[in-house]
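In: Only the shape, not the letters, is given here:
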């Protein structure tokens, strides 16, 4: 008698394995995809939390009066009462010894701004508008 190479039992077992593979493959693929998405979302969450912490630190710095004074001096050019402020102008920017900002004569590339702290901002702006119409340029090219 010749042994059968493929039995009914083998066919049923192969069919069951194939059916399980077909049923479980999409589920396993979704699991892997969702795991990668979850890792990406956790990374985004960590980055967003770091940005929030950085923004909160910056916000907390603005609660300090000394920091506010320093920023006003640095960014806005504010001067404390009694201080004397100087603006150094690049010699290439000074045109015929006249300040492009105030229209006043410049000596040795330095403009002294002694009374600017008492001048209102709108007066400085209006002076700038008047100087802009005189043809004084700030380009040295």
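Out: Ah, there it is. Source: prediction; values computed, not measured. Numbers count the residues shown, from 1 in each chain.

In: Every contact and neighbour count from this point should use C-alpha atoms.
Out: Noted.

In: so how far is residue 27 from residue 14?
Out: Residue 14 is 20 Å from residue 27, where distance means C-alpha to C-alpha, to the nearest Å.

In: Around residue 113, how many other residues sit close by?
Out: 14 (other C-alpha atoms under 10 Å).

In: same question but for residue 43, I mixed them up
Out: 12.

In: Tell me the secondary structure of it, please.
Out: The three-state label given to residue 43 by DSSP: H, G, I helix; E, B strand; the rest coil is helix.

In: residue contacts, it?
Out: By C-alpha atoms under 8 Å, 6 or more residues apart in numbering, residue 43 lies in contact with nothing.

In: Could you measure from it over to residue 51?
Out: Distance from residue 43 to residue 51, by C-alpha to C-alpha: 12 Å.

In: Against that first model, consider the following:
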């Protein structure tokens, strides 16, 4: 048998490493570390849904407590209102104000025209005369039905038809 010759070892220089790469290579994971990390991850996975449900229930409890407080305030207001109706002078004041009641021998004056002009929603004054429109409503109804039935436009795109009155 021939004996192998021993070769001389030549030192090899590795490329320079960054601080992060050196730090990552220095980490050694043991079996205990891996088991601990696994138990920690499983604990988080198992408890997360329960914690979410717990937080939701706490929010519901807070909302219900606020509702109960509002209801208690409403009950207190109604109790105060009921106590006012037990007072005869309050009942008298309400009857005079709401129902225009007066005692025998008193005179009640109602002001009908207090100088304010009554107007419509668009600001036009309301007339005391009956006005007749000159629009042919049958033709307008037929036009509306035909437009709605025969058009392929969307509802927001349909424009009301312009129909001239009988005089013009």
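Out: Now that the structure is in, tell me what you want to look at. Not measured: the values here are computed from a predicted model.

In: OK, contacts around residue 91 of structure 2?
Out: Per C-alpha under 8 Å, 6+ apart, neighbours of residue 91 of structure 2: residue 85.

In: Return the residue of structure 1 aligned against it.
Out: Counting by TM-score structural alignment, residue 91 of structure 2 lines up with residue 68 in structure 1.

In: Make sure that match is indeed in a strand.
Out: No: Residue 68 of structure 1 is assigned helix when assessed by three-state DSSP, not a strand.

In: Which part of structure 2 matches stretch 111-124 of structure 1?
Out: Going by TM-score structural alignment: stretch 111-124 of structure 1 matches no residues.

In: repeat for stretch 32-51 of structure 1
Out: Counting by TM-score structural alignment, stretch 32-51 of structure 1 corresponds to residues 55-74.

In: Just give me the mean distance for that stretch relative to structure 1.
Out: With mean C-alpha distance after the TM-score superposition for structure 1, stretch 55-74 of structure 2 departs from structure 1 by a mean of 0.7 Å once superposed.

In: List the buried residues for that stretch?
Out: Of all the residues in stretch 55-74 of structure 2, not one is buried under the rule 16 or more other C-alpha atoms under 10 Å.

In: On the three-state scheme, residue 83 of structure 1 is what?
Out: At residue 83 of structure 1 the chain is in coil, as set by three-state DSSP.
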